[in-house]
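Trainee: Build me a model:
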Amino acid sequence: MNKKIKVLVVDDSLFFRGVLTKKLAEFSNIEVLGYARDAFEAKEKIPQLNPDVVTLDVEMPKVNGIELLKQLLPEYPIPVVLVSSVNMNVFDALAAGAVDFVRKPDLSKTDSVSSFMNELASKITIASRAKVTPNADKGVISTLSKTNFSPMKTSSLANATIIALGASTGGTEATISVIKDLPPDTPGILVVQHMPPGFTKMYAERLNRLCKMEVREAMDGDIVKNGLVLIAPGDYHMKLVKIGSNFIVKCYQAEKVSGHRPSVDVLFNSVAEIAKKNAIGIIMTGMGRDGAQGLLNMRKQGAYTIGQNKESCVVYGMPMVAKNIGAVCVEASCENIPHVLRKHLSSL
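Mentor: Have a look, this model is predicted:
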């Protein structure tokens, strides 16, 4: 019998604490150790109870979830799953070291609560196997600039290159590490990050402030061009198509693929079909196998493929599967992937 995952619930809402502690206890692989009503109580109970995973409300009075993470994780590197409404602060909390997040449900709808609890339990399970790296400074954006870059020298072939990137758990910060310092003339980048609706637009806005390239949430029919990063919208698949001389993205709702919508496999498979050898695929941290088969299809078509290495992954799942099936040309840390990417582009 597998050992149960010990969970501490941190939330200032009496009603929501009750829902979480009661419903999580119904999952056979989870043991709820108790709850904390605020950051002060959490800091007392964590050393006492030694949980495997903490669920954390981002918005709390006095000391919010972000400040708690900055104080807690350097001493107690425990996986934290955020429970949040649609709020930009969730990305500051992820930057401070949280592993993942779940969107708060509409408690008046039974189906919404049930779906939320299943998602939270799944992410707790993934988080229990995650590598926690606290970094309270990665979220600071005021010190970054869109200037002072060295232009990338690319050939006409490189100008037609499509870069496709897929990530899941831990991917929000890993993706920033990859693209934030890429110069504005970098070939167009298409990104699938497993993320719910509402958050993908805010994530794109955050990246746009951090990066030298332009970043925005993709819309159906957007043209892929140099200097532009398009983020797949939550709950929509995104694939590459070609109309005339233009590469464009199609965003659409259909059945989940590899358990996800948006799915990395959908993006990678379309890039393999449309861009063939004029493409680069990057698969990053995340649980499961979404993107692995698509990346293999890209490599079979002559694309250059990069996998994030185990040491830098929060969860070495998707890149591991991709490597094991022969989809990865080279592995690198998320910090080193930009160098690998630019070196390849300069060789084209």
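Trainee: can we go C-alpha only for contacts and neighbour counts from here?
Mentor: Fine.
Trainee: those strands in the stretch 1-150 of the chain, which residues are they?
Mentor: In the stretch 1-150 of the chain, the strands defined using DSSP state E, counting those that start in this stretch lie at 5-10, 30-36, 53-57, 80-84, 100-103.
Trainee: what about the ones you listed, which gets the closest to A272?
Mentor: Among these, the nearest to A272 by CA to CA is strand 100-103 (29.3 Å).
Trainee: which residues are in contact with the closest one?
Mentor: 80-86, 90, 94, 116, 119-120, 123, 127, 169-170, 196 (CA atoms under 8 Å, 6 or more residues apart in numbering).
Trainee: let's go with 7 Å and repeat that
Mentor: Residues from elsewhere that reach strand 100-103 (CA atoms under 7 Å, 6 or more residues apart in numbering): V81, L82, V83, S84, S85, V86, L94, L120, T169, G170.
Trainee: Any of those residues buried? List them.
Mentor: V81, L82, V83, S84, S85, L94, L120, T169, G170 (16 or more other CA atoms under 10 Å).
Trainee: Make CSV from the residues you listed and add distance to G244 to it.
Mentor: Formatted as CSV, those follow (distance: CA to CA, whole Å):
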residue, distance to G244
V81, 45
L82, 44
V83, 45
S84, 43
S85, 42
L94, 40
L120, 44
T169, 36
G170, 37
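Trainee: Out of the residues you listed, flag the one nearest to E273.
Mentor: T169 (26.8 Å).
Trainee: That closest one contacts M284, correct?
Mentor: No. Assessed by CA atoms under 7 Å, T169 is found out of contact with M284, at 9.0 Å.
Trainee: What's the local residue count around I325?
Mentor: 12 (other CA atoms under 10 Å).
Trainee: Mind jotting down where the helices sit in the stretch 101-250 of the chain?
Mentor: 110-127, 156-159, 171-179, 199-210 (DSSP state H, counting those that start in this stretch).
Trainee: want to put them side by side, so please do this one too:
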Amino acid sequence: MSIRVLIVDDSALIRELLSRTLAKDGDIVVVGTAQDPIEAREKVKTLSPDVLTLDIEMPNMNGLAFLEKLMRLHPLPVVMVSTLTKKGASETLLALELGAVDFAAKPGADLSGGLDAFGAVLRDKVRAAAHSDVRGRAMRATPPKVGIRTASAPTGSVIAIGASTGGVEAIRAVLSQLPPDCPPIVIAQHMPPGFTGRFAARLDEVTELTVVEAEDRMPLLPGHAYVAKGDFHLRVERSSGQLKCRLSQDELASGHRPSVDVLFESVAKSVGHMAVAAILTGMGRDGARGLKLMRDAGAYTVGQSQASALVYGMPRVAFEEGAVVEQAPLEAIAGKLANALVKLRSAA
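Mentor: As a prediction, the model looks like this:
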């Protein structure tokens, strides 16, 4: 069955570009376009699209204001198509907090920068959005902040987290429950350049942890979280007796850079049984192979449960391949990680 899409953008050129791009493979049908949220509101009612693509800067009503109303009154999978600017990155992350499923960076004004690649990414994101549980997420309350008093662990311990579609909010939910005495946290979230720095800054604002965008050779410190930089793989390596971030731009792994598999595999090799890890919502299979290596090395691993995942893709593959010790709802994952760290401390 075809995926029915409504495109909302004030630029006629972009509406035409997106219409042609989305229709390329035949499984996505653009049922309509709208030049502003007022027109979009009526077309949502009359056309009943499966997915909506949404710009932010539009006349008559800001895209974020429209998104907030839409998710409150008529929850619908939304993919933001945003400009790749600092302001655009901040607004896009806010859109994800308001309920958008994912985002794609809009092509430049000269339509350069790889239209074919942009189109392939956008179509994949629309497909994932069409299979996401947006209405279920809208009905569920925000995971409560569980009072985890300590997540301390022996020196050399590491928490590794990987996610894709829906991961921005899932990672925020997990990190917001972890106390500042936890071991270093390394994070691979599928996200393009220009967005990961703002994502890290936002996490730093809303959690008790110090969250930064990872830089090469940056030492891993307790109470700190390191977000993989867009278009760079993040690895954990041991150098001169200290764990450090290593960044590289070698080939894509599992179709991604940063790749969760690359991060998890490095943690398995460098940290072994002293690590704990979580694989969260996302489409595809990135992370399953690396997480299995972590489990085989003796690490505790947890996967987000189907009922709580916006897109139960990466956690499903990890579960089916025996990479997770257990599955848990999003609100319980921080507690599971903390308990595993307490056991490490007791064993030490």
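Trainee: quick one on the thing from earlier: deepest-packed of the helices of the stretch 101-250 of structure 1, please.
Mentor: For the helices of the stretch 101-250 of structure 1, the largest average neighbour count (mean count of other CA atoms under 10 Å) is found in helix 171-179, namely a mean of 21.
Trainee: Centroid-nearest residue for structure 1?
Mentor: Centrality entry for structure 1: nearest residue to the mean C-alpha point is G171, 3.0 Å, by CA atoms, centre = their mean.
Trainee: how far away is the aligned partner of S115 of structure 1 in structure 2 from L17 of structure 2?
Mentor: S115 of structure 1 maps onto A117 of structure 2 when the alignment is built from TM-score structural alignment. Distance, A117 of structure 2 to L17 of structure 2, using CA to CA, to the nearest Å: 13 Å.
Trainee: Over to S240 of structure 2?
Mentor: Counting by CA to CA - S240 of structure 2 and L17 of structure 2 are separated by 52 Å.
Trainee: Of these two, which one has the most company?
Mentor: L17 (15 against 7).
Trainee: Spatially nearest residue to R345 of structure 2 (excluding sequence neighbours)?
Mentor: Ranked by CA to CA, 6 or more residues apart in numbering and with sequence neighbours excluded, the top spatial neighbour of R345 of structure 2 is A153, at 5.0 Å.
Trainee: what sits against the one you found?
Mentor: So A153 of structure 2 contacts C182, P183, L341, V342, L344, R345 (CA under 7 Å, 6+ apart).
Trainee: and what of A201 of structure 2?
Mentor: Neighbours of A201 of structure 2 in contact, by CA under 7 Å, 6+ apart: V211, V212.
Trainee: Now check structure 1 for the residue matching it.
Mentor: A201 of structure 2 maps onto E205 in structure 1, by TM-score structural alignment.
Trainee: do you know how far that match is from I179 of structure 1?
Mentor: 14 Å.
Trainee: quick one: which of the contacts of A153 of structure 2 is nearest Q306 of structure 2?
Mentor: L341 (24.3 Å).
Trainee: mind listing what the closest one touches?
Mentor: Neighbours of L341 of structure 2 in contact, by CA under 7 Å, 6+ apart: A151, S152, A153.
Trainee: Counting neighbours, what do you get for the alignment partner in structure 1 of E320 of structure 2?
Mentor: Under the alignment defined by TM-score structural alignment, E320 of structure 2 is paired with N324 of structure 1. For N324 of structure 1, the neighbour count with other CA under 10 Å is 11.
Trainee: same deal with E31 of structure 1?
Mentor: Neighbours of E31 of structure 1 (other CA under 10 Å): 19.
Trainee: Provide a list of residues in contact with it.
Mentor: K4, I5, K6, V7, A25.
Trainee: And it, how far from K70 of structure 1?
Mentor: 26 Å.
Trainee: F66 of structure 2 and P222 of structure 2, how far apart?
Mentor: When F66 of structure 2 is compared with P222 of structure 2 (using CA to CA), they lie 40 Å apart.
Trainee: From what I see, L64 of structure 2 and I56 are in contact.
Mentor: Yes. Contact status for L64 of structure 2 versus I56: in contact at 6.1 Å, counting by CA under 7 Å.
Trainee: Kindly check the end-to-end length of stretch 229-249 of structure 1 for me.
Mentor: 12 Å.
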